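1. Sharing a model that was predicted from the sequence below.
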Amino acid sequence: MHKQIILNLPVRDLDKSKAFFSALGYSFNPQLSGEHAAMMTITEGSIQAMLTTEAFFTSLIDKPLVRAKEGNEVVICLSCDSREEVDTLIARAVAAGGRTPHPPEDHGFMYDQGFEDLDGHLWNLVWTAPPEQAL
């Protein structure tokens, strides 16, 4: 039924957030971006994030904005094709100003690590072995 996931995330500084996620290799759709928001492509055609200024985001909701640096409601988890991709994206996130809240976890069949972006949103990157390797 549903063919896309579009996350809406409030950010304090749209330009800094765009630079942060660009450093991780994500791109932005200029047709769906402007002064108050930017559409970030995570996976072509299926997963996107609309980064919105806090002022614009609060105009869309009827309750207080939760500051992700003060508390968490959600962890955004993205799959990766390899352990190396997890490590590479984590290194890029840290180099761009993010932080890692915990060390990598290696369970043999699954490898993951997370990062916190500039606004405190938590992202987890995970690789899982193909079924034939997981046995």
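-> Good, I have the coordinates. Numbers count the residues shown, from 1 in each chain.
2. switch to C-alpha atoms for all contacts and neighbour counts from now on
-> Fine.
3. quick one: the helices in this structure?
-> Under the criterion DSSP state H, the chain carries helices at the ranges 14-23, 54-58, 83-95, 131-134.
4. what's the closest of these to Thr41?
-> helix 14-23 (10.0 Å; CA to CA).
5. Could you list the residues in contact with stretch 50-58?
-> With CA atoms under 8 Å, 6 or more residues apart in numbering as the test, stretch 50-58 has contacts from 6-14, 17, 36-40, 64-65.
6. Restricted to strands, list the residues you listed.
-> Counted as lying in strands by DSSP state E, out of the contacts of stretch 50-58, are Ile6, Leu7, Asn8, Leu9, Pro10, Val11, Ala37, Ala38, Met39, Met40.
7. Of those - the most surrounded one?
-> Greatest neighbour count in those, by other CA atoms under 10 Å, goes to Val11: 27 neighbours.
8. Surely that one touches His121?
-> No. In this structure, Val11 is not within contact of His121 by CA atoms under 8 Å, at 9.3 Å.
9. just to revisit the earlier point, out of the ones in strands among the contacts of stretch 50-58, the closest to Asp112 would be?
-> For those, the residue nearest Asp112 by CA to CA is Leu7; the value is 21.0 Å.
10. ok, structure two:
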Amino acid sequence: MRMIFVNLPVGDVVRATAFYEALGFERNADFSNDSASAMRWSDAISVMLLDHQFYATFTDKPIADTHKVSAALLCLTFDSRDEVDAIHAAARGAGGRETRAIHDQQFMYGGAFEDPDGHTWETVFMDMGATPPA
């Protein structure tokens, strides 16, 4: 099985962990410590929340202030419109900020929010039965 680990620099690992847990991510204690939290989204996708000092050991580049610049747009897919609505509500309730309101385009339904560190997460439900012809 192929997997992806998205590594994100965070200012406060405890705060970031709480935010992602509120969204439904599960913390993997085997790969977490005071400097990092391994947050599992699915069998194939995990997000590593790394404090700035630890993150800096993996790169010589400066860490982006994602409140001011866009470094990446990450996208999560969902099985229903209700799931999109639920994660947006959870993100807002846990200290995130909706950066693009949910928009219904019939076959696509989604928006975007950012976590407390400014990392942008897009959300989408795609109704393949409602896809317009090419």
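-> Arrived safely, thanks for sending. What you see is a predicted model, and the numbers here were worked out from it, not measured in a lab.
11. so what number do they get for TM-score?
-> Remark: TM-score between the superposed chains equals 0.94 [TM-score structural alignment, normalised by the length of the second structure]; 132 aligned residues with a CA RMSD of 1.1 Å.
12. Enumerate the positions of stretch 99-110 of the first structure that are buried.
-> Buried residues in stretch 99-110 of the first structure, counting neighbours by 16 or more other CA atoms under 10 Å, are found at Arg99, Thr100, Pro104.
13. Now do that stretch: which range of the second structure does it align onto?
-> Matched against the second structure by TM-score structural alignment, stretch 99-110 of the first structure falls on residues 97-108.
14. chain center to the matching stretch, what's the gap?
-> Chain-centre distance of stretch 97-108 of the second structure: 16 Å, with CA atoms, centre = their mean, to the nearest Å.
15. Kindly report the same for stretch 59-72 of the second structure.
-> Going by CA atoms, centre = their mean, where stretch 59-72 of the second structure is centred and where its chain is centred differ by 15 Å.
16. Please apply the same query to stretch 18-38 of the first structure.
-> That offset, for stretch 18-38 of the first structure, works out to 12 Å (CA atoms, centre = their mean).
17. any residues touching that stretch, and which ones?
-> Taking CA under 8 Å, 6+ apart as the rule, stretch 18-38 of the first structure contacts 14, 39-42, 50-53, 56, 89, 92-93, 96-97, 117-118.
18. try it again with 10 Å
-> When contacts are defined by CA atoms under 10 Å, 6 or more residues apart in numbering, stretch 18-38 of the first structure is touched by residues 8-11, 13-17, 39-44, 48-57, 88-98, 117-118.
19. Please, a ChimeraX command that selects the buried ones among the residues you listed?
-> Selecting only the buried entries of the contacts of stretch 18-38 of the first structure in ChimeraX, with 16+ other CA under 10 Å as the criterion:
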select :9,10,11,14,17,39,40,41,42,48,49,50,51,52,53,54,57,89,90,91,92,93,94,96,98,117,118
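20. circling back: what sits in contact with each of Val11 and His121 of the first structure?
-> With CA under 10 Å, 6+ apart as the test, Val11 of the first structure and His121 both reach Arg67, Ala68.
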